[in-house]
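In: structure of the sequence below:
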Amino acid sequence: MNNFSKIYKITLSALLLLLVIGCKAPAIVENNAKTTLPEIYQPSASYTALAADTTNIAVKPWQEFYKDKYLKDLIDKALHSNQELNIQLQEIEIAKNDIRVKKGALLPSVSLQAGASVDKVGRYTSQGAGDATTEIEPGKEMPDPLGNFAIGAVANWEVDVWKKLRNSSKAAVDRYLATVEGKNFVVTNLVAEISSSYYELLSLDNQLDIIRQTIKIQKNALEVVKIQKEAARSTELAVQKFQAEVLSTQNKEYEILQQIKETENKINFLLGRYPQEIPRDKSVFMTENIADVYTGIPSQLLANRPDIKQAELELDASKLDVKIARAEFFPKFEISAGVGLEAFKPTYLVKIPESLLYNLAADMAAPLINKNAIQAEFASANARQIQSLYEYEKTVLGAYLEVNTQISNIDNLQKNFSMQNQQVQALNKAIDAANDLFKAARADYFEVLMTQRDVLEAKLDLIETKKKQLASVVQIYRSLGGGWK
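Out: From the prediction side, this is the model:
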């Protein structure tokens, strides 16, 4: 009884010592992100009336936001076959399985074990001498060599006193949710990229039509100059100048054809397929209405933007990682147990209770000296937490600036398109006047050439501005967090 009392006191003292050692862990410093956003986007004059309106185009599904049936069909196909999106879906599966791993660590692990062995010891040893004089039954000695057969179940369990395993499970859940938001962000960008590329393709189609119409007009003018030369009303210089202008415009035609091919291939790549023609209706491009833009208020970005929610979840997970790293300073409690049957002959395994074995043990261990690795891991976890905090703040700031920039862009492009449209109308009248004056010999060929060139450039610029208008609406829809719902 005195020996047991001494063992009890020694064990209790050791436990208390371990607890004291474990309590010497660094404190966790809470780092909170700055998420205070301006109340409005500081819009331009034309958007002031919408500044305090919470109506937000981001809540619209992309099927309602986009009206073009060909575009909607392309987006739908991309959402099923785009490789990057499918890769992200597998990331979600990986994160989901990681949750199962972390939750499994909270429960005891139980395994079945079975084994067989043969052991031959020297007869002139304490064990050998003892086996030689032992009888299993009257007249039957212990076998030599001695076999050993065992079957049983073994369980191990780490008691989660400091919530290390529970925090690890929570962090895995946060990272799983972050991958879901990451997938949503990929969808948002994919929808925007296909839409922008589609509008670029329509703009190239319209530019090609303008160039071909211009080539036809220039060839007609060239024929007129040739006739005038034969009638001695013009010179070879004028003929060559008109010929050079036709060739220059034809070069633009081939450049546009190449750009069309590249844009089609870009869309096909986003759809995860080999090159094929992209179905589209180019006739609606210039009449495509610019959607009404309702930006809501900046605080809605926190709920609508998948990348912001992803960064927030990563920040939460990194905070839990710090707690997990801190728990390594505390003692670790483990319980192990086993029960089974063991005998030197298989037929004796069923002889219970003689073949029955069991054990139960509880262990506690805490780091005593050389804590450098644990301290370094805690410091790294804390640094990663601060990194995640800055990443979150950067994402929020970037989202706000994207929307603010696109608001200004839409406003300025609208004014630009209106003025360019007036310019094209004026130049169309000028080209008619120049051709009439040239035929009447009241204007020289240089004036006609320059006017034709100005008209072509103005029409191409007008189409380019229209494309930018449509692209800016696509971008603000993406920047507000639309496209993934």
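In: for the rest of this, base every contact and every neighbour count on C-alpha atoms.
Out: Fine.
In: quick check: residue 447 touching residue 434?
Out: Yes: using Cα atoms under 8 Å, residue 447 is in contact with residue 434, at 7.0 Å.
In: more crowded one of these two?
Out: residue 434 (22 against 15; other Cα atoms under 10 Å).
In: tally of neighbours for the closest residue in space to the more buried one that isn't next to it in sequence?
Out: Leaving out its chain neighbours, the residue that sits closest to residue 434 by Cα to Cα, 6 or more residues apart in numbering is residue 448, at 5.6 Å. Number of residues near residue 448 (other Cα under 10 Å) recorded here: 23.
In: so who does residue 448 touch?
Out: Residues in contact with residue 448 (Cα atoms under 8 Å, 6 or more residues apart in numbering) are 431, 434-435, 438.
In: with residue 424 instead?
Out: Neighbours of residue 424 in contact, by Cα under 8 Å, 6+ apart: 455, 458-459, 462.
In: following element in sequence after the helix or strand hosting it, please.
Out: Per DSSP states H and E, residue 424 falls inside helix 372-439. Following helix 372-439 in sequence order, the next helix or strand is helix 445-479 (DSSP H and E).
In: helices along the stretch 101-250 of the chain, start to end?
Out: Along the stretch 101-250 of the chain, counting by DSSP state H, counting those that start in this stretch, helices occupy 126-132, 164-230, 236-270.
In: so which of the ones you listed is the most surrounded?
Out: helix 164-230 (a mean of 21; mean count of other Cα atoms under 10 Å).
In: circling back to that earlier point, got the angle for the helix holding residue 424 vs helix 164-230?
Out: Counting by axes from the mean of the first three to the mean of the last three Cα atoms, to 10 degrees, helix 372-439 lies at 20 degrees to helix 164-230.
In: got the angle for helix 372-439 vs helix 445-479?
Out: Using the same axes, to 10 degrees: helix 372-439 against helix 445-479 is 150 degrees.
In: chain center to helix 372-439, what's the gap?
Out: 21 Å (Cα atoms, centre = their mean, to the nearest Å).
In: want to put them side by side, so please do this one too:
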Amino acid sequence: MGRPAVLASAALTLVGCTMGPDYQRPEVTTPGVYRDGPDIPDAASIADQPWWEVFGDPALIALVDDALRNNYNLRAAIARIEQARGLRAQARSGLFPRLGYDSVVSRGRNEFLGVPAPNGGDTSTGGFVGLTAFWELDIWGRIRRSDEAALARMASFEEDRRAVMLSLVSEVAQLYFQLLGLDLQMEIARRSTASFAESLSLFERRARGGQDSELPSMRARAALAGAEITIPQVEIDIAITENAINVLLGRAPGPIDRPRALADQIVAPEVPVGLPSQLLERRPDVRLREQQMIAANAEVGVALANYFPRLSLTGILGGASPELTAIDGGAGSLWSIAAGLTGPIFEGGRLKGQEVAARARLEEAIANYQQSVLRALEDVSDAIITREKLVEVERGLVIAVDSLTTSVSMSTDRFLSGLSGYFEVLEAQQQLFPAEQALATTRTQKLLVLVQLYRALGGGWNLADEQWTSDGGTPPPEGEPEPK
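Out: You can find the predicted model right below:
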């Protein structure tokens, strides 16, 4: 092998060197099954389904589609991706030579281009014009590690966008189901108010006829007032919930159309949850933490490379002459190729401080990643046990409501027959009202926990960005192409 080939090989070897550790995902132990989940694990998961198949209400689907197109938090997340894309382009630019131009014109005595230069006292007009080139050879991988860190940060903002999209779908769905639950609460409050009003009318007629004292009427009037004040309280909650949905949709507060009632919503009796290990690849918040970890790992390499010298090449091609008219002549032609080597000798602990800080940021990123995995497992397990126990609660409340409904009817008949007093009627009504409210709340919670489970499992993980809307129409706003 000739000497030029040996030198070229040595140069390539140097340029290929990269300081710092290569990224490896830290060990994270995940259980074989979720706590309170199925004993026999199954890879199938509700998170594999697009959200519009999980939440089948057409009105809800239209609301979520609007939110994905118009939500301002999502637009801000996309803007953060573009910022990261621009920063990555800046970091990557150091891998390539920089070309530019320069020109200077000056007039004076005993100077040339603004620098003292004796010329016998003559007054002259000189100039310089030329192309300039600069290239830092990335011997230690400082620029490549910087690019690696910038790329990982950009990827983390991509995951942030997906997290915002999943959060947006979940929040709109939860608020919508809460709204349906409030509609049911309003229906119960109005029905209970009408029931208490009938009892009051009955007691007042009996008091006027001398069959009873005013005491039953007073007790019934108090019960009626307690039921009536529930109505404006629910109306407040409905308006606030509608306003919150509209804000997520990027529009001013207003009413929300909801043709289907809470009872018309379909909840699957069995919901597959998949394997715990799948969360590492499906939860956008966990993936975001991993990208932050990759960036921090690369920044350790940048800090280590700063200890070593930097080799750069510079070049100039142009013309320079103390006489402006001769700048383009043969005597005024100018070219130069130079190599420079610069490096630290004493920095007062600055470089060591950079390394210590970079390694500490890596340790922080690793801890954040491991914590995010535990949080993901917790979210899924919480949703599983809540969903399971709500079924038991609903079963008990259905029995209670059915029994109390019968009790109200029987106690009223007994009162009219003179077999019991007014207190038995009021007590049955007063017990039925909160039992019906509790049942409505439980049925709402069953829908809410389904949304929570879908979100906890990283729902929509297999959807491309343009597939997040149900009709495949206008996707979430896209960023601009990567800068060159």
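In: any idea what the TM-score is?
Out: Remark: TM-score between the superposed chains equals 0.87 [TM-score structural alignment, normalised by the length of the second structure]; 442 aligned residues with a Cα RMSD of 2.1 Å.
In: circling back to that earlier point, residue 341 of the first structure is nearest to which of the helices of the stretch 101-250 of the first structure?
Out: With Cα to Cα as the criterion, residue 341 of the first structure lies closest to helix 126-132 of these, at 20.5 Å.
In: I'd like to know which elements that closest one is packed against.
Out: For helix 126-132 of the first structure, there is no helix or strand it packs on, judged by 3 or more Cα pairs under 8 Å, 6 or more residues apart in numbering; DSSP states H and E.
In: run the chain-centre distance for it.
Out: Offset of helix 126-132 of the first structure from its chain centre (Cα atoms, centre = their mean): 69 Å.
In: and if you look at stretch 153-168 of the second structure?
Out: Put simply, stretch 153-168 of the second structure sits 5 Å off its chain's centre (Cα atoms, centre = their mean).
In: with respect to residue 403 of the first structure, which of the contacts of residue 424 of the first structure is nearest?
Out: Taking the contacts of residue 424 of the first structure together and measuring to residue 403 of the first structure by Cα to Cα, the closest member is residue 462, at 24.4 Å.
In: that closest one - how many residues pack around it?
Out: 24.
In: spatially central residue for the first structure, please.
Out: residue 182 (3.6 Å; Cα atoms, centre = their mean).
In: ok, and what's touching the longest strand anywhere in the second structure?
Out: Assignment by DSSP state E gives strand 123-137 as the longest strand of the second structure. Under the contact criterion Cα under 8 Å, 6+ apart, strand 123-137 of the second structure has outside partners 15, 94-110, 112-113, 310-324, 327.
In: ChimeraX command for the buried members of those residues?
Out: Of the contacts of strand 123-137 of the second structure, the buried ones can be selected in ChimeraX as follows, counting by 16 or more other Cα atoms under 10 Å:
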select :94,95,105,106,107,108,109,110,112,113,310,311,312,314,316,317,318,319,320,321,322,324,327
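In: residue 420 of the second structure and residue 410 touch, don't they?
Out: No: between residue 420 of the second structure and residue 410 there is no contact under Cα under 8 Å: 10.3 Å.
In: now residue 333 of the first structure: which helix or strand?
Out: strand 332-343.
In: please say which position in the first structure residue 304 of the second structure maps to.
Out: Taking TM-score structural alignment, the alignment pairs residue 304 of the second structure with residue 326 from the first structure.
In: tally of neighbours for the closest residue to that match other than its chain neighbours?
Out: Nearest non-adjacent residue to residue 326 of the first structure, counting by Cα to Cα, 6+ apart: residue 378, 6.1 Å away. Neighbours of residue 378 of the first structure under the rule other Cα under 10 Å: 24.
In: repeat for residue 420 of the first structure
Out: 18.
In: show me the contacts for it.
Out: Contacts of residue 420 of the first structure (Cα under 8 Å, 6+ apart): 458, 461-462.
In: show me what it lines up with in the second structure.
Out: In the second structure, residue 420 of the first structure lands on residue 397 (TM-score structural alignment).
In: from residue 157 of the second structure, how far off is that match?
Out: To residue 157 of the second structure, residue 397 of the second structure is 45 Å away according to Cα to Cα, to the nearest Å.
In: next: residue 43 of the second structure.
Out: In terms of Cα to Cα, residue 43 of the second structure sits 28 Å off from residue 157 of the second structure.
In: now do residue 394 of the second structure
Out: 41 Å.
In: aligned counterpart of the residue nearest to residue 326 of the first structure in the second structure, please.
Out: Using TM-score structural alignment, residue 378 of the first structure pairs with residue 355 in the second structure.
In: doesn't residue 300 make contact with its match?
Out: Yes: with contact defined as Cα under 8 Å, residue 355 of the second structure counts as touching residue 300 (6.4 Å).
In: contacting residues for the spatially closest residue to residue 356 of the first structure that is not a sequence neighbour?
Out: Leaving aside its sequence neighbours, residue 356 of the first structure sits nearest to residue 341 (Cα to Cα, 6+ apart; 4.7 Å). Contact partners of residue 341 of the first structure, counting by Cα under 8 Å, 6+ apart, are 150-152, 349-350, 355-357.
In: cool, thanks, talk later.
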